[in-house]
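Asker: Here's a sequence, model it:
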Amino acid sequence: MSTSHEPLWSIGELAERAGATVKTVRFYSDQGLLPEAARSSGGHRRYGPQSLERLKLIRSLRTFDLPLPEIRRVLEDEDAAGPALEHAVDSRLRELGSELTALRWREAALQLVRDCPPAQRADRLRLLGTLNTPPSTAPLARFWRAWLPPRMPRRATAAFLEVAVPEPPDAPHPSQALAFAQLHAMTTDPCPGSRQPQPEVHRVAGAGGAALLYAGLVEAFELAAPQVRRARDPRPGEALDAYVAAYASAYGSRDTPDFRRLLDARLTADPRLDRYWELTAAVLTPPGDSPQPTPGSADDWLRAALRRENATAA
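Answerer: I've put the predicted structure just below:
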């Protein structure tokens, strides 16, 4: 309530002093964000200087598109610049980050449609139209969960998905957006014939062996990644030893020269998801940069190292 010496203004006078419209002042007042100081004898609202400061704060918060519930929490906080305001600003910054990412993906998609040959535009539009903006990695994760051995422990599955599913960049080059759209199409294709079967060398391990296998492969891929990044020739070493050990532990075997020869033959005979890894590398690598290592390129390097070692031993 106002004191006897405090000036009181009508809703129109408050609006004029704040540079707002009467409609705006009435809306915030009706929402309970701008309490009146008193009522005139005729029942009209009267506002004091505190209402003017509060109205200015509300309008400042609205310029950042903060929703009314957030503004209410800020106003109810004893410290106007306290935790409620900090939380509201952080929340809005996260929202803006998502909005900007979505806009960048839409821009890249529009550039892809604009720059492709006219005869391809309809197909490209359909391809890009299947993506959310920003795109989700959930379809890729579902693809791998269906592809991996059944009943694999959740922790082992999560560890493999972390390296197998590429995160879409926040500011994609059109080529990266196209590669991700193609990955999305590949992993959501309803035609069973489009899916490559899981390698026999992985299936025979069983659920328990698969957990050991994929945990070991993740370690081997991480060890090989620096070699792949530096474009070094495949060679025996710690990465290859971890790679072979992953298969040996999965099969309950020992790492021997005979096992390495047998593993090389099995790996050569099994199918590969080469297209997936090519697209993954394109998603992760802007044009002009050196290709980023993927589990696919690391596996290529390790297989070549194994082949070279066996050839040398022979």
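Asker: from here on, contacts and neighbour counts on C-alpha atoms
Answerer: Fine.
Asker: Could you find the closest non-adjacent residue to the most centrally placed residue in the chain?
Answerer: Geometric centre of the chain, nearest residue: Glu167, 5.0 Å, by Cα atoms, centre = their mean. Leaving out its chain neighbours, the residue that sits closest to Glu167 by Cα to Cα, 6 or more residues apart in numbering is Thr137, at 7.0 Å.
Asker: okay, now the one you found: neighbour count?
Answerer: Counted with other Cα atoms under 10 Å, the neighbours of Thr137 add up to 15.
Asker: Val165 is in contact with that one, correct?
Answerer: Yes - with contact defined as Cα atoms under 8 Å, Thr137 reaches Val165; the gap is 7.1 Å.
Asker: Could you also give me the structure for this next sequence, so I can compare it with the first?
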Amino acid sequence: MSPESHGLWSIGELAERAGVTVKTVRFYSDEGLLPEAGRSGGGHRRYGPEALERLQTIRSLRTLDLPVPAVARALDAKHSLEDVIDGQLSRVKAELTGLRWREVALTLLRDAPAEERAERLRLVGAMGPMPGTDAVARFWRRWLPPRMPGRLVSDILGQAVPEVPAEPTPAKVLAFARLHALVASPCGPRDHDRGQPAAHRGPGRPEVLYAGLREAYALAAVPLRHGALPGPGDALDCFVAAYAGAGGVRDTPDFRRRLGPVLAADPRIDRYWELAGDLMGPSVVTPGAAHDWLLAALRSDAAA
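Answerer: Prediction:
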């Protein structure tokens, strides 16, 4: 009596009906994707008609380049096929972004003046095939005062760390490469200390300072977008109150007169904010731009 009279197929019959090789059926069976319906008296695998539909589904998913573990999750009733496909779609988009980045980086190198090509090659090569923002985030975590609340640090990073351009241009690739080189440059503990503003090194409350500065920068962004000249107002009051509160002192005219020179003498990371501004675009007011506007407002206020 043939296997088909029992409604079961041999591995060869299933392979023939599905249009695949016996090796393919055996592979998916060994991976647990294609359960057997039983075994013959001689120990050979037997499959039911439902195996054909399952094998066709497996082949369709593999045609979409889903790896075997993802196919297994898609076939598992505990997992949603939509979730698995969404995950694969995210990976494909990341791969396309990487390819687009490489294309623009190669264009940047090809079109560079001969005397700049070696430097650009070094900058682009240092980022790797698909750049990320990990080095920039590490820079800020080192630069910020220690023992800051985690949520505040995350908020600051969200404002200060530009995203990798999803639609890169040669200019943005070059700006990101220069930013990456800037934050990745090695520096010892002493160099790092010299790069800290005075407010970082004092006995005050840096969490109060940075929470206040975030609010002041947001307030200053409004007049900055409208091209207003630096001057008194809520943004400046909030800016000064952040420093006064962190130091445990009152906001007085004398404090404001002394604060301006102290902040003017602080180390600057203007190059960082210049490159970050190039990446974020003209519609975004960076904290660096807001800080400069508020310092100018403070000088104007003290002079008045």
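Asker: so the residue nearest to the centre of structure 1 makes contact with Leu140?
Answerer: No - using Cα under 8 Å, Glu167 of structure 1 makes no contact with Leu140, being 10.3 Å away.
Asker: thinking again about what came up before, checking the aligned residue in structure 2 for the residue nearest to the centre of structure 1 next. Helix, strand or coil?
Answerer: Superposed on structure 2 with TM-score structural alignment, Glu167 of structure 1 falls opposite Glu163. For Glu163 of structure 2, the assignment made with DSSP: H, G, I helix; E, B strand; the rest coil gives coil.
Asker: Give me the distance between Glu163 of structure 2 and Leu275 of structure 2.
Answerer: 12 Å (Cα to Cα, to the nearest Å).
Asker: Touching both of those two, which residues are there?
Answerer: Common neighbours of Glu163 of structure 2 and Leu275, using Cα atoms under 8 Å, 6 or more residues apart in numbering, do not exist here.
Asker: Find the nearest non-adjacent residue to Leu123 of structure 2, please.
Answerer: Ala177 (5.5 Å).
Asker: Would you mark the buried spots in whatever helix or strand that neighbour lives in?
Answerer: Taking DSSP states H and E as the criterion, the element that holds Ala177 of structure 2 is helix 170-184. Buried residues in helix 170-184 of structure 2, defined by neighbour count with 16 or more other Cα atoms under 10 Å: 170, 172-183.
Asker: Please identify the residue in structure 1 that aligns with the residue nearest to Leu123 of structure 2.
Answerer: Residue pairing (TM-score structural alignment): Ala177 of structure 2 is matched to Ala181 of structure 1.
Asker: next one: Ala246 of structure 2
Answerer: By TM-score structural alignment, Ala246 of structure 2 lines up with Ala250.
Asker: isn't that match right up against Ala210?
Answerer: Yes - the criterion here is Cα under 8 Å, and Ala250 of structure 1 meets it with Ala210 at 6.3 Å.
Asker: Which residue of those two possesses the greater neighbour count?
Answerer: Higher neighbour count among Ala250 of structure 1 and Ala210: Ala210, with 27 against 22, using other Cα under 10 Å.
Asker: how about the more buried one, what's its match in structure 2?
Answerer: Aligned partner of Ala210 of structure 1 by TM-score structural alignment: Pro206.
Asker: Which of the helices or strands spans the closest residue to its match other than its chain neighbours?
Answerer: Leaving out its chain neighbours, the residue that sits closest to Pro206 of structure 2 by Cα to Cα, 6+ apart is Ala246, at 6.1 Å. Element membership of Ala246 of structure 2 [criterion: DSSP H and E] is helix 234-247.
Asker: moving C-terminal of that helix, what's the next helix or strand?
Answerer: Following helix 234-247 of structure 2 in sequence order, the next helix or strand is helix 253-264 (DSSP H and E).
Asker: Okay, angle between that following helix and helix 234-247 too, please.
Answerer: 90 degrees (axes from the mean of the first three to the mean of the last three Cα atoms, to 10 degrees).
Asker: list the buried ones in helix 253-264 of structure 2?
Answerer: Going by neighbour count (16+ other Cα under 10 Å), the buried part of helix 253-264 of structure 2 is 256, 259-260.
Asker: what about the longest helix along structure 2, how far off from structure 1?
Answerer: In structure 2, assigned by DSSP state H, the helix with the most residues is helix 81-110. Following the fit onto structure 1, the mean deviation recorded for helix 81-110 of structure 2 is 2.0 Å by mean Cα distance after the TM-score superposition for structure 1.
Asker: So which bit of structure 1 is that helix matched to?
Answerer: Per TM-score structural alignment, the counterpart of helix 81-110 of structure 2 in structure 1 is residues 85-114.
Asker: Could you report the distance from the nearest residue to Ser283 of structure 2 once chain neighbours are set aside to Ala290 of structure 2?
Answerer: Nearest non-adjacent residue to Ser283 of structure 2, counting by Cα to Cα, 6+ apart: Arg225, 7.8 Å away. Arg225 of structure 2 sits 10 Å away from Ala290 of structure 2, going by Cα to Cα.
Asker: Then Ala221 of structure 2?
Answerer: Counting by Cα to Cα, the gap from Ala221 of structure 2 to Ala290 of structure 2 is 6 Å.
Asker: how about the strands in structure 1?
Answerer: 38-39, 45-46 (DSSP state E).
Asker: now these as TSV including distance to Leu128 of structure 1 and mean neighbour count?
Answerer: TSV is the format used below for these (distance: least, Cα to Cα, whole Å; neighbours: other Cα atoms under 10 Å):
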stretch	distance to Leu128 of structure 1	mean neighbour count
strand 38-39	59	15
strand 45-46	55	20
